[in-house]
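Trainee: Sequence first, then the predicted structure, then my questions.
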Amino acid sequence: MILPIVAYGAPVLREVSQDITPDYPDLQKLLDNMWETMYASSGVGLAAPQINKPIRLFVVDSEQIINNLEEDEENLYPGDHGIKQVFINAKIVETEGDDWAYNEGCLSIPKIREDVYRPEKVKIKYLDENFQPHVRTFHGITARVIFHEYDHIEGKLFIDYLKPLKKRMIKGKLEDISKGKIRVDYKMVFPK
């Protein structure tokens, strides 16, 4: 089932999410719905707060990005083959490498894209959908998507990384989003 995406301004997007346990109700159904919602919205990642659930859960499919690179872009992310992965109760262990810019967007903040600087690599510990523990290091565009989704479970948004002038320049657009004065081709729910 395709779920509505929570728009900028909703309090859940600013909450630090809670860990879940294996007995979380209907977890597999929730995961199926999150994947379906993400793909229906043309996303490459989706965090539970974006569907109004303040839990430490997100999904990432960076394979889509890697598989759709143009021929002249194939060397942009060497060694990054992309992933399709569920992250439960994730915690960043360490980051490394130089910060690099990428033009990020967010399903909860539609029609706004800005360059955000993030480290090259992220080491993260997490549970998969079977609650099996993992500690892995990701790099390239996959690390980028993980950083972005991880921020959601920490109550952060990509716009928090923008310089004050950029934030002032997009303030009106953000207000329009929070008031529902925007049209998108996926289901959204706006703050009241």
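Mentor: All right, it came through fine.
Trainee: CA atoms for contacts and neighbours, from now on please.
Mentor: Will do.
Trainee: quick one: contacts for the spatially most central residue of the chain?
Mentor: Centroid-nearest residue in the chain: residue 149, 2.8 Å away (criterion: Cα atoms, centre = their mean). Counting by Cα atoms under 8 Å, 6 or more residues apart in numbering, residue 149 makes contact with 45-47, 58-60.
Trainee: Use this one as the comparison:
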Amino acid sequence: MTGVARPITLVGTPVLHRPCRPVERFDADLARLTEDMFASMYAAQGVGLAANQIGVDLRVFVYDCPDAGDTYVKGVIVNPTLELPAGPDRELDDSEEGCLSVPGARAAVPRPDRARCHGFDLTGAPVTVTGTGLLARCLQHETDHLDGRLYVDHLNARTREQVLSDFATHRAAAFPPGPAGAR
């Protein structure tokens, strides 16, 4: 079965700014949803996608991205919880980050360079994914989405304003107004 690419939900849409509901049923509907999520992520040229980014209020995300060693890792995590290093084990990576829900804009977001995400697979079996490099950033970014946070919420006010301005410019260029009177 192949998924269907769905439109990406953009910043400002309520489903992106509130915590998502836990998945309670591990069934064919969930499998179809994740197939659509992968199709949507690939169509948008992303490396991760949370369900609310296609308008679905459920705690599940998909990913297909490299770790620090450039090994691609692909999967699904349902009802994720994030475990981040603390104290002397914590090192921050302040790489630039972008988001399919805020297209055309990027900003440096300091995040731990390692992350461990616990959750469940599509059958309800427990899974744990440990990430480094971009995979660590992806695990954190997608879990944030499911908690109702976007990467712009981690930015200071001035940088956030600039990123949202860049997004508005990108959106206006991608969707110019039609002729007068057209809808």
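Mentor: That came in fine, so what should we check first? Quick caveat: nothing in here was measured; it's all calculated off a predicted structure.
Trainee: Considering the contacts of residue 149 of the first structure, which are maintained in the second structure?
Mentor: Retained in the second structure: 45-47, 58, out of the contacts of residue 149 of the first structure (criterion both residues aligned by TM-score structural alignment, their matches' Cα atoms under 8 Å).
Trainee: Looking at the residues you listed, state which has the most neighbours.
Mentor: Counting neighbours by other Cα atoms under 10 Å, residue 46 comes out on top of those with 30 neighbours.
Trainee: So what does it match up with in the second structure?
Mentor: Counting by TM-score structural alignment, residue 46 of the first structure corresponds to residue 49 in the second structure.
Trainee: just checking, its match touches residue 61?
Mentor: Yes: counting by Cα atoms under 8 Å, residue 49 of the second structure does reach residue 61; the two are 5.6 Å apart.
Trainee: one step back: turn the kept ones among the contacts of residue 149 of the first structure into TSV, including distance to residue 131 of the first structure and secondary structure.
Mentor: Formatted as TSV, those follow (distance: Cα to Cα, whole Å; DSSP: H, G, I helix; E, B strand; the rest coil):
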residue	distance to residue 131 of the first structure	secondary structure
45	19	strand
46	19	strand
47	17	strand
58	13	strand
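Trainee: just to revisit the earlier point, quick check: neighbours shared by residue 49 and residue 61 of the second structure?
Mentor: 37, 142.
Trainee: So which residues of the first structure form strands?
Mentor: With DSSP state E as the criterion, the first structure has strands at 5-6, 45-47, 57-61, 84-96, 100-106, 109-118, 121-127, 133-139, 188-189.
Trainee: I would like the range of the second structure that aligns with the first one, please.
Mentor: Structural correspondence for strand 5-6 of the first structure: residues 8-9 of the second structure, per TM-score structural alignment.
Trainee: Relative to residue 128 of the second structure, how far out is the residue lying closest to residue 170 of the second structure once chain neighbours are set aside?
Mentor: Using Cα to Cα, 6 or more residues apart in numbering and skipping the chain neighbours, the partner closest in space to residue 170 of the second structure is residue 104 (5.4 Å). Distance of residue 104 of the second structure to residue 128 of the second structure, given as Cα to Cα, to the nearest Å: 32 Å.
Trainee: ok, these two, which is more surrounded?
Mentor: Neighbours were counted for residue 104 of the second structure and for residue 128 using other Cα under 10 Å; residue 104 has more, 18 against 15.
Trainee: which residue lines up with the more buried one in the first structure?
Mentor: Under TM-score structural alignment, residue 104 of the second structure pairs with residue 111 in the first structure.
Trainee: Please apply the same query to residue 64 of the second structure.
Mentor: Match for residue 64 of the second structure (TM-score structural alignment): residue 61.
Trainee: Its match and residue 46 touch, don't they?
Mentor: No: assessed by Cα under 8 Å, residue 61 of the first structure is found out of contact with residue 46, at 9.2 Å.
Trainee: got the contact list for residue 94 of the second structure?
Mentor: Residue 94 of the second structure is in contact with 108-111, counting by Cα under 8 Å, 6+ apart.
Trainee: can I get those residues in JSON lines with distance to residue 153 of the second structure?
Mentor: What follows is these, written out as JSON lines (distance: Cα to Cα, whole Å):
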{"residue": "108", "distance to residue 153 of the second structure": "12"}
{"residue": "109", "distance to residue 153 of the second structure": "10"}
{"residue": "110", "distance to residue 153 of the second structure": "12"}
{"residue": "111", "distance to residue 153 of the second structure": "13"}
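Trainee: and of these, the nearest to residue 170 of the second structure?
Mentor: residue 108 (18.6 Å; Cα to Cα).
Trainee: count of neighbours near the closest residue to the closest one other than its chain neighbours?
Mentor: Nearest non-adjacent residue to residue 108 of the second structure, counting by Cα to Cα, 6+ apart: residue 96, 3.9 Å away. Other residues near residue 96 of the second structure number 11, with proximity taken as other Cα under 10 Å.
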